[in-house]
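[1] okay, sequence plus prediction incoming.
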Amino acid sequence: MFARTALQTQKYSFSQPLKTSVRYIRTFKQEDQPRLRINSVVPNFEADTTLGKINFHDYLGDSWGVFFSHPADFTPVCTTELGAFSKLKPEFDKRNVKLVGLSVEGVESHKKWIKDIEEVSKLKNFSFPVIADESKEVAFLYDMVDEEGFKNLGKGPVATIRSVFVIDPSKKLRISFTYPPSVGRNTSEVLRVIDALQKTDSKGVVTPIDWQEGQDVIIPPSLSDAEAKKKFGKFKTVKPYLRYTKA
């Protein structure tokens, strides 16, 4: 179901799909786990999903991605989360963002759960893939477990934590959130940070606390006043290192 992983060899590249054989006896070693840092290329993999088999990097293509995990199927908080993300899919589409979920149950279980999600959230059509990660391979690659869960990988049932990864079109990790299983996510914050990332990428600015689309942005201190005036026109100086301008 998956591509070869670091569990089988330490000579690997995350730009290539990582496959594993179900016949392989998996050992989840911390030294083999990739380090996910801001601006690192995220691991690629192949997996079965509710919309068929995907190659993760190929599926994202030239789009941004939001990849998020859930502790298990038929859990209350996850049901509300997946429903909320699905309702907001048109907003993610506007931003050229693809949504991809993950849970540690199988595809058939996911499909039955989606019927509940559609009923609870009053959705006509749940339309993004949910990965089946029964082997916990992807959970390992993306460190989607807590301390106790990591110790139990390969030994028994493990619930993934609520991880969120925002990935840009170059497949680099730009922002990640990590929540315990007991705390639901904030979809508005996910959209907000995507707006901020896309704004700062396109305009060469940075965003202040609680920034929302349409509000003033900050000119990076690396630009002189002369350079800032040439690039942005008018700006407001609060401190020599804190200058606001229109985006």
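    Yep, it's here. Numbering: from 1, shown residues only.

[2] CA atoms for contacts and neighbours, from now on please.
    Fine.

[3] and stretch 149-168, which residues are buried?
    Neighbour-count burial for stretch 149-168 flags 149-150, 153-154, 158-168 (criterion: 16 or more other Cα atoms under 10 Å).

[4] what about residue 220, how many residues nearby?
    Other residues within reach of residue 220, judged by other Cα atoms under 10 Å, total 16.

[5] that one in helix, strand or coil?
    For residue 220, the secondary structure call by DSSP: H, G, I helix; E, B strand; the rest coil comes out as coil.

[6] leaving out chain neighbours, which residue sits closest to it?
    residue 205 (6.0 Å; Cα to Cα, 6 or more residues apart in numbering).

[7] that older thread, pick out the most distant pair among the buried residues of stretch 149-168.
    Pairwise distances across the buried residues of stretch 149-168 peak at 31.2 Å for 154 and 168 (criterion: Cα to Cα).

[8] show me the contact partners of the longest helix along the chain.
    Counting residues, the longest helix in the chain under DSSP state H turns out to be helix 187-203. For helix 187-203, the surrounding residues in contact (Cα atoms under 8 Å, 6 or more residues apart in numbering) are 84-85, 92, 95, 166, 174, 205-207, 211-213, 247.

[9] buried residues in it?
    190-191, 193-197, 199-200.

[10] quick one: the helices in this structure?
    56-60, 76-87, 89-94, 107-121, 137-141, 147-152, 187-203, 225-232.

[11] name the residues that touch the first one?
    Looking back up the chat, that one is helix 56-60. Residues contacting helix 56-60 (Cα under 8 Å, 6+ apart): 44-47, 98, 169, 171.

[12] buried ones in it?
    Buried, per 16+ other Cα under 10 Å, within helix 56-60: 56-57, 60.

[13] now do stretch 45-64
    So, applying 16+ other Cα under 10 Å, buried residues of stretch 45-64: 45-50, 53-57, 60, 63-64.

[14] does residue 104 touch residue 159 like I think?
    Yes. Using Cα atoms under 8 Å, residue 104 makes contact with residue 159 at a distance of 7.2 Å.

[15] alright, now check it against this:
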Amino acid sequence: MRLGATVPNFRAETTQGPIQFYDWVGDSWCVLFSHPADFTPVCTTELGRMAVHNHEFKKRGVKVIAHSCDKLGDHKSWVNDIKSYCRDIPGDFPYPIIGDEKRELAVLLDMIDEDSKHDPETALTVRSLYVIGPDKKLKLSMLYPASTGRNVDEILRVIDSLQLTTRLKVIATPANWTPGTKVMILPEVKDEDLPKLFPKGVEKVKMPSGITYVRTTTDY
């Protein structure tokens, strides 16, 4: 699954009923993420924190859906454990979990590590996370090993960056960027166009090379 690839329109059974992916996601952004196995400790924390922060995803127009190579019945039973452990999940569990016992979707979406992909007895999905745009194309991927849980704040941060730079195609976000801080203006933007694009001002940073390529603004 390379950036820019079209995510296929798959059918799946989930804890919230059967879905056809394109119909389910509609024109929304989507976070589709896999976890190695149900009834495991780190996965419990990950799905719990994604559920706790679901209102933040909804605020950004993002639908969330999880996946692993487990039985649908196990997912439904495990949800009760997640809610018990993460007591700050409001109401019902907010997003569906895909059951993929035969590993077909895991293989299709390239969510199994290199050492295990040909062994159905031992293969587990890695911690793959895909941010998918309304055009059904892959905008960002994160791949973590089973030993390392993800940071939900970082997931939200990159979604903010993706949505901002989709809306304003002449900027990019720098390292450690958070909403409200400075963004970088792309090199292809001409100096003479800056006042029209960023009427509140642009800062140009002098470099020892003499090349002015770092231009920042908070006007977005």
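    The structure has been received and is ready for your questions. Computed from a prediction, not measured in an experiment: that's the story for all the values here.

[16] work out the TM-score between the chains.
    Put the two chains on top of each other and the TM-score (TM-score structural alignment, normalised by the length of structure 2) is 0.93; 210 aligned residues with a Cα RMSD of 1.0 Å.

[17] picking up where we left off before, put together CSV for the helices of structure 1, with distance to residue 37 of structure 1 on each row.
    Formatted as CSV, the helices of structure 1 follow (distance: least, Cα to Cα, whole Å):
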stretch, distance to residue 37 of structure 1
helix 56-60, 17
helix 76-87, 25
helix 89-94, 23
helix 107-121, 30
helix 137-141, 13
helix 147-152, 19
helix 187-203, 16
helix 225-232, 30
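
[18] related to what we said a few turns ago, narrow the contacts of helix 56-60 of structure 1 to those in strands?
    Secondary structure assignment by DSSP state E places 46-47, 98 of those in strands.

[19] grab the most central residue of structure 1 for me.
    residue 165 (2.2 Å; Cα atoms, centre = their mean).

[20] my guess is it contacts residue 66, does it?
    Yes. Assessed by Cα under 8 Å, residue 165 of structure 1 is found in contact with residue 66 at 5.7 Å.

[21] okay, the buried residues of stretch 45-64 of structure 1 in JSON lines with distance to residue 217 of structure 1 next?
    Shown next, in JSON lines, are these (distance: Cα to Cα, whole Å):
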{"residue": "45", "distance to residue 217 of structure 1": "37"}
{"residue": "46", "distance to residue 217 of structure 1": "39"}
{"residue": "47", "distance to residue 217 of structure 1": "40"}
{"residue": "48", "distance to residue 217 of structure 1": "42"}
{"residue": "49", "distance to residue 217 of structure 1": "39"}
{"residue": "50", "distance to residue 217 of structure 1": "40"}
{"residue": "53", "distance to residue 217 of structure 1": "41"}
{"residue": "54", "distance to residue 217 of structure 1": "38"}
{"residue": "55", "distance to residue 217 of structure 1": "37"}
{"residue": "56", "distance to residue 217 of structure 1": "33"}
{"residue": "57", "distance to residue 217 of structure 1": "32"}
{"residue": "60", "distance to residue 217 of structure 1": "29"}
{"residue": "63", "distance to residue 217 of structure 1": "25"}
{"residue": "64", "distance to residue 217 of structure 1": "22"}
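
[22] and which of those is nearest to residue 235 of structure 1?
    Scanning the buried residues of stretch 45-64 of structure 1 for proximity to residue 235 of structure 1, where the rule is Cα to Cα, the winner is residue 64, at 30.7 Å.

[23] state the distance from the equivalent of the closest one over in structure 2 to residue 96 of structure 2.
    In structure 2, residue 64 of structure 1 lines up with residue 29, judged by TM-score structural alignment. From residue 29 of structure 2 over to residue 96 of structure 2 the distance is 15 Å, taken as Cα to Cα, to the nearest Å.

[24] residue in structure 2 matching residue 42 of structure 1?
    By TM-score structural alignment, residue 42 of structure 1 lines up with residue 7.

[25] ugh, wrong one, residue 241 of structure 1
    Using TM-score structural alignment, residue 241 of structure 1 lines up with residue 213 in structure 2.

[26] just residue 230 of structure 1 next, same as before
    Checking TM-score structural alignment: residue 230 of structure 1 goes with residue 196.

[27] report how many residues lie close to its match.
    So residue 196 of structure 2, with other Cα under 10 Å, has 9 neighbours.

[28] repeat for residue 150 of structure 2
    Considering only other Cα under 10 Å, residue 150 of structure 2 is surrounded by 20 other residues.

[29] please name the nearest non-neighbouring residue to it.
    residue 46 is the one closest to residue 150 of structure 2 (Cα to Cα, 6+ apart), at 6.8 Å.

[30] same check, this time on residue 27 of structure 2
    Per Cα to Cα, 6+ apart, closest to residue 27 of structure 2 is residue 134, 4.8 Å.

[31] hang on, the earlier thing: pretty sure the residue nearest to residue 220 of structure 1 is touching residue 219, no?
    Yes. If you go by Cα under 8 Å, residue 205 of structure 1 and residue 219 touch, sitting 5.3 Å apart.

[32] which residue, other than its chain neighbours, is closest to residue 106 of structure 1?
    residue 132 (4.9 Å).

[33] which position in structure 2 pairs with that neighbour?
    Using TM-score structural alignment, residue 132 of structure 1 pairs with residue 99 in structure 2.

[34] who's in contact with the aligned partner of residue 183 of structure 1 in structure 2?
    Matched across to structure 2, residue 183 of structure 1 falls on residue 148, judged by TM-score structural alignment. Each residue near residue 148 of structure 2 by Cα under 8 Å, 6+ apart is listed here: residue 42.
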